[in-house]
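Student: Fold the following for me, if possible:
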Amino acid sequence: MTASMQKGTYESIQVLRGVAAILVTLFHAASHAFGSENVFRVGNAGVDIFFIISGFVMWAATARRPPTPGEFLRHRVIRVVPLYYLFTLALLVAWLVLPSAFPHMAAPTAGHVLLSLAFVPHADPAGTAFPLLAQGWTLNFEMFFYLLFALALLLPAARRLRLLAALLLALPLLGLLFPETLLRRAPALGLCNPLLVEFLGGILIARWVERGGRPGAPLGWAAIVLGAAILALAPNPAADNDWARLLLFGVPAFLIVIGALCVETSAKNFRVGPAPLLLGASSYSLYLSHTIVISAAGKVLGGANPLLAATVATTVAVLAAIAVYFAVEKPLLKLLRGSRDPLPRVQVAPL
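Tutor: Alright, predicted model coming up:
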């Protein structure tokens, strides 16, 4: 076992968090610079990697010493909510002070702001199902998954996996029954989405590792290469087809995550170095802040070459996220967690 595994951590998961956040950042930077989401739509697969990691981490962090549902939810709220609120409210204040700087942003209403802060999917003033901080749509899924996971913690360990599997498979199938007209009237029903299966994929990986699954590094690298090849070569799914996304993004993301864990668990001295670990640690700050930074960088760069503009914007976003991590996120978590931390440090917390 690696030294990090003996302490209950997985460096490969931390690195993949950084990779996932950079993929999403590249997607938005390229979309902004080239004026099209199709230039690097595969960057959206970073979200799918995040969802699988989240399922893995939640199971791994609670398997040996399950917290109460209340303890679990308190821990997740501390991890997710403060920084999300900070960037959401910062965006709101920026719009109030200088609305001309946000020409594509519809005037936020009080209801839109409150529902965004409550992680409730809803139609924004422009009629789309995005919260005020647009990338927060993934956090709506994360918080819904946490609620389902907290419910499962009420059960004995032997039945917990069965309940989660039943819920995370049944809800997407239920979603197939909702007509588009109903989903437009009640966007919260959109949580019955096939992307929930990705959380289950992460849980199954954690369960497999827990039971001693060790196929070795060669198969691990093969899974990583196959997953990356599918992402690179397969057609990108349409933005509104989440079943296709589950196949074309979710399956390769699953292969990449399980492959990385196979590589790590087969090595006695697995080390990745401080820089990749730092990118992983600052991935949440990067995920929340990157669209604001990219927008600001776009205004400064003006009519620069799109490839150069996307590269510069991504680099600046990463550097800004590292600064936010050290100056805001890390001290804020230390302050809020204090000495009461009900979950063992099995993993660094996911997005």
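
Student: CA only for contacts and neighbour counts going forward, please
Tutor: Noted.

Student: Give me the residue at the spatial middle of this protein.
Tutor: To find the centre residue of the chain, average its C-alpha atoms and take the closest one (CA atoms, centre = their mean): that gives residue 50, at 3.7 Å.

Student: what's next to the helix or strand harbouring residue 160, contact-wise?
Tutor: Assigning secondary structure by DSSP states H and E places residue 160 in helix 157-175. By CA atoms under 8 Å, 6 or more residues apart in numbering, the residues outside helix 157-175 that reach it are 63, 148-149, 152-153, 189-190, 192-197, 199-200.

Student: From those, which land in helices?
Tutor: In helices, defined here by DSSP state H, the members of the contacts of helix 157-175 are 148, 149, 152, 196, 197, 199, 200.

Student: another one to check against the first:
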Amino acid sequence: MSIFTPLDRAAASAFELQGSYKGWIHSIEGLRGFAAFLVYLVHYATLIRPWMPEKSITYYVSETLFSIGNVGVDIFFAISGFLIYAMLIRRERPFLPYAKRRIARIYPVFLAVMLIYTALSFVVPSESKIPTGGEQAVWYLIANYLLLPGIFDIEPMIVVAWSLSYEMFFYLVIPIIMTVCGLRKVPGTLRILMWFLLWVGVYFVAPDHFRASMLIVGILVFETSQLISRDRGSASITLCALTAFAAVLAFKASIYLDVVTFNNAGKLSKVLLFGACYLLCIAVFCKDGWLSRCFSGRYFRYFGNMSYSFYLIHGLTLKFIFLVMGILLPAEIYASSLWFWVLFLPAFLASSAVSAALFLLVERPFSLDGVGVFDLMRSRSVSAS
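Tutor: Purely as a prediction, here's the structure:
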């Protein structure tokens, strides 16, 4: 028996999840893991920046990855739009049980991480974001615990938590829109037109909230999936999706690095990103091509299944790593491009380990299938005996 077989079984037991509905698309899990990795690039590049000699090749590599990594949140939004819309458009669901389930999906892990951040704010006040005034501090904490940063101009205590504000707003508003507009009775082509026009409206009317409009990408992908065949044109669509996605990432990086400076370059990048994410999701969710099969790989999926925990806790893990590094190897003395390459994988593995613990202790038992780490340990001991 291969030495990896027990490890494979343990990983499957811990991180494999049962699809929530018939026809579950496993490649979604893998793409979610890829999105989480992109977000990791942002925070890793940010925190290692003091050790990067300016104008070095590695410095530009780091800055490029920073600009590329921001797309990870956009992919997360597209995935959420696809999944929630797919669930609701199939049949009407009672609002209160649905809302309760959505809150249960978001809050346990969020509350666990928020409590850690709150405690550390008092332990390490130099890193705290809590205002010094008593009343201001209370209101700031209430706003963060209620997921108000993001939609409102409030600094989030957890850097990435701004996106959860939009997620929760989408969760609660989308079933109301469907019921009021009677969307389940509207032909699919008209729904596609309606959602596209809504995206255009957000683009022109509410540019400050544009990133949340990437949720509409997922909606349009679902509607498109009802009109196309899974097995026709897979290779060509996959090639188009990868080409478009790579081109958009290169364009965004060029803007960030001031290589591209023409007027309205930023606005153009938003339009191109919308199209590239749409094509990417079509290739991954709606086709049986090699890209979809790649993201369906088990370790892509395992990482994707714990990606929400990773999303919320990896920044704190990285912050701890670089705070310790700042004490032992201060940047003003030990700055070197080598650190970027030496620490990249260990920092990622450390972040993944902490995230796995959060997933097994909080997210899986309280937000997913109710199976906790101790249940997994008991089931393994029974199977071994």
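
Student: hang on, the earlier thing: would you format the ones in helices among the contacts of helix 157-175 of the first structure as CSV with distance to residue 214 of the first structure and neighbour count included?
Tutor: CSV is the format used below for these (distance: CA to CA, whole Å; neighbours: other CA atoms under 10 Å):
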residue, distance to residue 214 of the first structure, neighbour count
148, 29, 16
149, 26, 22
152, 27, 19
196, 26, 25
197, 23, 22
199, 21, 28
200, 20, 25
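
Student: Throw those into JSON lines and include distance to residue 268 of the first structure, thanks.
Tutor: Formatted as JSON lines, these follow (distance: CA to CA, whole Å):
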{"residue": "148", "distance to residue 268 of the first structure": "36"}
{"residue": "149", "distance to residue 268 of the first structure": "32"}
{"residue": "152", "distance to residue 268 of the first structure": "34"}
{"residue": "196", "distance to residue 268 of the first structure": "34"}
{"residue": "197", "distance to residue 268 of the first structure": "32"}
{"residue": "199", "distance to residue 268 of the first structure": "28"}
{"residue": "200", "distance to residue 268 of the first structure": "28"}
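
Student: For the stretch 251-351 of the first structure, just list every one of the helices.
Tutor: For the stretch 251-351 of the first structure, the helices defined by DSSP state H, counting those that start in this stretch occupy 251-265, 274-281, 283-301, 306-324, 330-337.

Student: what's the fourth one packed up against?
Tutor: Secondary structure elements in contact with helix 306-324 of the first structure, counted by 3 or more CA pairs under 8 Å, 6 or more residues apart in numbering; DSSP states H and E, are helix 11-34, helix 274-281, helix 283-301.

Student: Which residue numbers in the second structure does it align to?
Tutor: Per the alignment by TM-score structural alignment, helix 306-324 of the first structure matches residues 340-358 in the second structure.

Student: By how much does that stretch deviate from the first structure on average?
Tutor: Mean deviation of stretch 340-358 of the second structure from its aligned counterpart in the first structure after superposition (mean CA distance after the TM-score superposition for the first structure): 2.1 Å.

Student: quick one: the closest residue to residue 322 of the second structure other than its chain neighbours from residue 71 of the second structure, how far?
Tutor: Taking CA to CA, 6 or more residues apart in numbering, and ignoring the residues beside it in sequence, residue 322 of the second structure has residue 47 as its nearest neighbour in space, at 6.8 Å. Counting by CA to CA, to the nearest Å, the gap between residue 47 of the second structure and residue 71 of the second structure amounts to 18 Å.

Student: What of residue 100 of the second structure?
Tutor: Between residue 100 of the second structure and residue 71 of the second structure the computed distance is 29 Å (CA to CA).

Student: which of the two has more neighbours?
Tutor: Higher neighbour count among residue 100 of the second structure and residue 71: residue 71, with 22 against 10, using other CA atoms under 10 Å.

Student: Go ahead and confirm the more buried one touches residue 38.
Tutor: Yes - with contacts defined as CA atoms under 8 Å, residue 71 of the second structure counts as touching residue 38 at a distance of 7.0 Å.
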